[in-house]
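Trainee: Sharing a model prediction with you, sequence too.
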Amino acid sequence: MDVITGWLYNGPLQRAKYEDFSTIDWIYDNTKARHYKNDLRMHARNAGWRGRLELLVDASKSWVILLCVGVTMGVVATCISVSSQWLVDIKGGYCRTGFYLNRRFCCWNSEDVCVDWVTWSEALHVRWHWLEWLLQFLVFLADAILFAGISTFLVTEYAPYAAGQGIAEIKTIMSGFMMRRFLGLRTLVVKGVGVVLSVASGLSLGKEGTMVHISCCLGNIYTRVFSKIRNNEVKRRELLSAASAAGISAAFGAPIAGVLFSLEQVSYYFPAKTMWRSLFCATVTAVTLKFLNPFRNGKMVPFQTTYDRVWDHFELWFFVLIGMICGVVGMLQNQLALFLMELRQRSAIKNFARGEVLVVALATAVISYPSVYLRADMVTLVSNLFTECTGQEISGLCSREDRAGNIVALLFTSVLRVLLTSVACGLAVPAGMFTPSMATGASIGRALGMVIQALYENYPTWRLFSACRPDVPCITPGVYALVGAAAMLASTTRMTVTVVVIMFELTDALIYVLPIMLAVTVSKSLADLFGKDGYFEGIIHLNGYPFLSMDQEYVLQGSSNELMVQASEMAVITTTGETLESVANLLRQYSYGGFPVIKSRATMSVSGYISRSDLSMVVERALASSVYTYSSPCCFSRDIVEPLEDILHQAVDFRPWVDPTPLTINHGTDINLVAEAFRQLGVRYVLVTHHGSLLGIITKKDIIKLTERAPKRVYAQSALSSYHQLLEYDDKNLSTFCSLLCSFFFTFVDVPYSSLLLNLVHLYFCQAEISQC
């Protein structure tokens, strides 16, 4: 692009390439997309059938990208699931008939004893029991350290962005922040390989959460194929929102939950068309998983299960209790994990990331090996905890003789799991916390279900169990595990509808939607009493990402003139009178992200705004050419139409990169309205003016700093607050409380469950008032 574009230039605003760790201009990119579409339509009208074909091809580009993302995500998820399970099993032995087979496939046709699976002690012909135990433990220990070491080496050496879960960073990127290489090819490869190794190492981590990062990496890579999307950051983020749904679809075999996750957690701006694209991408992923059938049992994920019996009304109180316990435990896990992350950042531990991973892997292996519930991989553990006892023994969970010991073991496992997960979440390895949280909640729920089952068997005539029929099992501990997993996941992530739908799609039973909704609502509400931020929001604040949450309200005091940076403290550019040397000195002297353009310093009348990246690009091009010198004049105003003849061939034209209509506000505007403008419009700055004269500027960073200091709108002041106090702080809690009232009412009058679900969904989305119940 030439530096001089002609004195009669009145074309659209132009932008340099966004710099790393900068914020995109939503308004500019949306306008750019509209201009592109209008130009294409005008061309189609004049080109006949060829023009209509071009329109069709252009419209199909987004769908082709999403189709490729869905298919690739299904293949990647299959590879990750199969390979991670093989590495987990290889710590205990190998398959005689095929070393590449994991234990499940090796023993596929075996009923009781699997003769094809050989433990390492059997392979070395060790006969003594204590020596056999020691050998298996040493192999378990060595593999854990080896796998964790390779994983952290790949992350720290080749792709530091592959560490962690990645959802917090994706939320920030979706809000308009640029993080180059976070969604690149190298990050994708290291993330996929590293998560297999970190899960196989036995660290208290899961692979499900990382699927969202992997799917967004795929979406980002495929968008580079078409320049229309590659050069427009807003269009790219629309497709990344849809791609994120494929991650949840692949992780849980739940395409509908994937769409809701994209809406509830990832998407910052969610156009209606993005929902249809999200559903398409998530469905393609689910169909691909179903076709590949990675577990050879028709299931898309190992812990899909079904139940044969319904729940009784008296169990609702126990589901509420599970929600309360998991709400507190999930909140404590978040606080501990974020505290340890902050401790790493402020101490010398951050300089020994690899050594820390090895130490934690060693400690985790030593702690986990003696316990069957900690030693088992979490996918298998969650699957066993969800499974209903039907005569087949499941890791001792169905044994009545060992019931008391299993209850204590499950509760002890939950405590250790919270500690190990909190430590592992901040390590320099690919890590997810969905499955560990589900495992903790499922252990708590299963233990409580076993307690209630024991009470029923010993005291069947209690009035509490009057609804139970003597010839049918009354209590199903697996259902309590399912409810506990949902409640714990809601407490840590603050997701609600997504969690309910995930559990519904895992069980295929509409009858359990109400217990899950009840536990999730109680869990999230209780966790919100101690702070509305979930795990992802906590990481965003800890790392200082420029993110304004769309689902929180801030109580801000003051007006724009109290927050703005005064014009006297700013560096400004005049429309005329500037030289290339003065502009270059301005860039060297100040590190601001942009500069207001004014007509004169006497009137301070606003003429436009130019970003630092655009200004730097034009200056560098001008100095690199042989046409301009440091004394060359510069022009920033589009009002000049007929300049002098000598200026025509000498001036550097900055006008194509100057925004002639920057967003301006009056100096007395309420600061809450300014904050809403930043959240809803996605602007990077606003200029504060009075009768067209520049008074100051407010940037997104100023708003973020203010919201961090301001009190957030909370649900209640204490756990003993009345319902009236609980509801007056937020309309969403009004709807939630209304939903609970309606749920109990419809339950006890035996309204069909389909009607109940429709009423609950209506109440949630429409924010119904109490009177509408």
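Mentor: Now that the structure is in, tell me what you want to look at.
Trainee: For the rest of this, base every contact and every neighbour count on C-alpha atoms.
Mentor: Will do.
Trainee: what's the burial count for the closest residue to Y307 other than its chain neighbours?
Mentor: Computed as Cα to Cα, 6 or more residues apart in numbering, the closest residue to Y307 that is not its neighbour in sequence is E388, at 6.7 Å. The number of residues packed near E388 is 20, by other Cα atoms under 10 Å.
Trainee: Assign E388 to one of the three secondary structure states.
Mentor: Put simply, E388 is coil when judged by DSSP: H, G, I helix; E, B strand; the rest coil.
Trainee: and what of V688?
Mentor: strand.
Trainee: ok, it - contacts?
Mentor: When contacts are counted by Cα atoms under 8 Å, 6 or more residues apart in numbering, V688 is found next to S560, N561, M564, T664, I665, N666, H667, L694, L695, G696, I697, I698.
Trainee: here's the one I want to compare it with:
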Amino acid sequence: MLSIEETHLSNKMITESQEKDQIFKVNPSKPSKANFILTDLFTNYDQVCTPTPEFKLQSRGIFKGSSMLNPLIWISLIILGLLTAFIGVSIDYLSQKLLEARYYLSSSESKIGNFFIWVIYSMFFALMAASTGKFISTDAEGSGIPEVKSILSGVHISKYLSISTLSAKIAGLIAGCAAGLSIGKEGPFVHISVIIANKITKLRFIRTMPNSITIRHQILGASVACGVAAAFGAPIGGVLFSIEVTTTYYVVSNLWKGIFCSIWCMIGFTIFHLSEITDLIYLTKFEPISFNFEIFAFALLGIICGLVGASFVYTTSKLIFLRINMAYPRIHSRFRYTLLIAAVCAIVNYTAPFLQLSDKTIINQMFRSEKLSSYEQLYWSNPSTLFNLTLYVILKLSMTALSISCQIPCGFVAPIFTGGAALGRLFGYIVDMILGTEHKGIYAVVGAACLVSSVTHTLSIAVIVFELTGQINHILPMMIGVLISYSVSSSITMSMYNVILHLKQLPYIPLIKPSALYSKHVLDLSSAKTSLTQSTNLREISLIISRSNEYAKIPIIDEENYLIGEISIQSLKKIIVENYAMNAASMTNTDKDFLDKHLSPLLITNDSYIETWDKDSESSNVTNFLDGEIVIDNDLIDFAPLSVPENLSLIKVQFMFIMMGLIQVYVVSKGKLVGVISRESFTKKQ
């Protein structure tokens, strides 16, 4: 027989078990409701508990669906796709017309006059491209993809998504293309699309949506895919490419948004009826290739492209490093260096007729399955096709490395793709001479994809090529070549995007090799604790804010140093403002001026003179205001902050930061706070 106490305990356990079971049960007699789960969206750890929209469940056996998808997200993605398409078409159109103007102006009977016009025209527009970064926005320089990679990981880069940066990016890209520099558009298009997306999320009707940070991340993630699709004209491959170059781990539920936005971008290109300008490749007609000895030739091509790509990344990184560090001050100033590179590229282009052809023309010639026409032979046959193709590959890649080392808006995938196509065609000619082959066009296609893969460390370029060529007969040699080139290059060097990210010292948590971190613990990386107690004063709060530029939140501890919660910097600033408003009536104008002078900078930039001012210069009212006891309201405190033990492996914390989008984490020893690890401290000490 059970005692009364045992019976009561047993009944209590049964009741608790039933209550737990009821949490996930749906009552069939009542309309079922649920909330969207933020872990299914493009969000971070801090946003998971944010209230989400409620919707009705439609339950029919195994068929359970949602009756609501927020139409504002659909509208935002449509607007984003169409605007990106419009700007992309405008850039392509203006760039082409300005290049045609250079040909027109340099087509007189005077060869010397034509030469000088050609060079001066190129130098003028190169100067314009460099000026956009100097006089409008320095954030417009370069590709843009490394910076987007940092932003999507949770880092805020000031002014990078501003209207002035957008204007500089568009104007600089058009001018750089008009100068005849060997640059691409994929990076700038991504940057442009992300800026547009950021502005869309700030529109009044979009800001009414809840979970603004999560929604913003979703739309920014989709905008990257849209920008790549605008550059390549390949929506599916563009989405995959954007995932590879900007993320370490990807929330799959955001995939449909990227594809949806990219499709509308392609619809935009169709609406504007300029496909003859923006299409990169005409559809090809390759014969199916069987599995024979030529497969080994494609594997060898992959090895060659991997080595060439790694060499390109190394050379370009050295050029950028020398320019950033002003190794040769007389050369490496912004304008002198850009003008020098523009002059060199213009002279080389003018003296080699095949270098005057556009990337689009070269690609379509290289991809052709049949022999080059008699007209095209005028460019390639003198003195020989093999010699000219070899010279083209060397000069094209060299000019691309020089061009993207300048301080101008630029990408590099299109010229690398073109150089790879020529390299593949050259390899196909050599195979034809030795073994005999009818697939020189396929060698060009595989070479183009392999070289891009080796430089960017992406496999999705193969999907982009399938979309552009309109067929997959070459899928086997393509995948073999791309996988091998990717493996060879990644074993030698980082991708070009990651190299630029490191050279610019952008804050980003990389995939550090675990072997270097197995012996490290979180205490080795944590910084000195900066904390508050719940009972504090405004002077202490001000000091904490002024010392906490690296932190977004401040830990709350008790008298024995046990971690009990955290409060955001913004909430602390709000406490200062509210207390000032409550006590302003009892202060003199002198006291108000004193506090305004010393506290106003704190509320804007976290900078304050509170540590340096002479306390004796304070009036009694100011001293009472700053030193009066304040109890922080429980509503402002998160009493369940994320903390880790001091002996936790550092590699696990790195995984948490990447996967969960953490801002900071607290290090504790038996519940007592011993340190803090922020995203910034992690990236500084990587």
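Mentor: Thanks, I have it. Note that the structure is a prediction, hence the values are computed from the model and not measured.
Trainee: Distance of the counterpart of K191 of structure 1 in structure 2 relative to I91 of structure 2?
Mentor: By TM-score structural alignment, K191 of structure 1 lines up with K169 in structure 2. For K169 of structure 2, the distance to I91 of structure 2 equals 11 Å [Cα to Cα, to the nearest Å].
Trainee: in structure 2, which of the contacts of V688 of structure 1 remain in contact?
Mentor: Checked against structure 2 using both residues aligned by TM-score structural alignment, their matches' Cα atoms under 8 Å, the contacts of V688 of structure 1 keep these contacts: N561, T664, I665, N666, H667, L694, L695, G696, I697, I698.
Trainee: now the strands for the stretch 1-150 of structure 1?
Mentor: All strands of the stretch 1-150 of structure 1, identified by DSSP state E, counting those that start in this stretch, fall at 93-95, 117-119.
Trainee: which stretch among those strands comes nearest A424 of structure 1?
Mentor: strand 93-95 (25.8 Å; Cα to Cα).
Trainee: Just name whatever secondary elements that closest one is in contact with.
Mentor: helix 103-106, strand 117-119 (3 or more Cα pairs under 8 Å, 6 or more residues apart in numbering; DSSP states H and E).
Trainee: switch the cut-off to 10 Å
Mentor: Judged by 3 or more Cα pairs under 10 Å, 6 or more residues apart in numbering; DSSP states H and E, the packing partners of strand 93-95 of structure 1 are helix 103-106, strand 117-119, helix 120-123, helix 129-158.
Trainee: roughly how far is stretch 276-287 of structure 2 from the heart of the chain?
Mentor: 29 Å (Cα atoms, centre = their mean, to the nearest Å).
Trainee: Then stretch 385-394 of structure 2?
Mentor: That offset, for stretch 385-394 of structure 2, works out to 35 Å (Cα atoms, centre = their mean).
Trainee: quick one: it aligns where in structure 1?
Mentor: Counting by TM-score structural alignment, stretch 385-394 of structure 2 falls onto residues 406-415 of structure 1.
Trainee: Superpose on structure 2 and give me the mean offset of that stretch.
Mentor: Superposed on structure 2, stretch 406-415 of structure 1 shows a mean distance to its aligned partners of 1.8 Å (mean Cα distance after the TM-score superposition for structure 1).
Trainee: re the thing from before, touching, the match of K191 of structure 1 and Q407? I think so.
Mentor: No: assessed by Cα atoms under 10 Å, K169 of structure 2 is found out of contact with Q407, at 11.5 Å.
Trainee: residues shared between the contacts of these two?
Mentor: Common neighbours of K169 of structure 2 and Q407, counting by Cα atoms under 10 Å, 6 or more residues apart in numbering, are A129, T132, G133, T138, A140, E141, G142.
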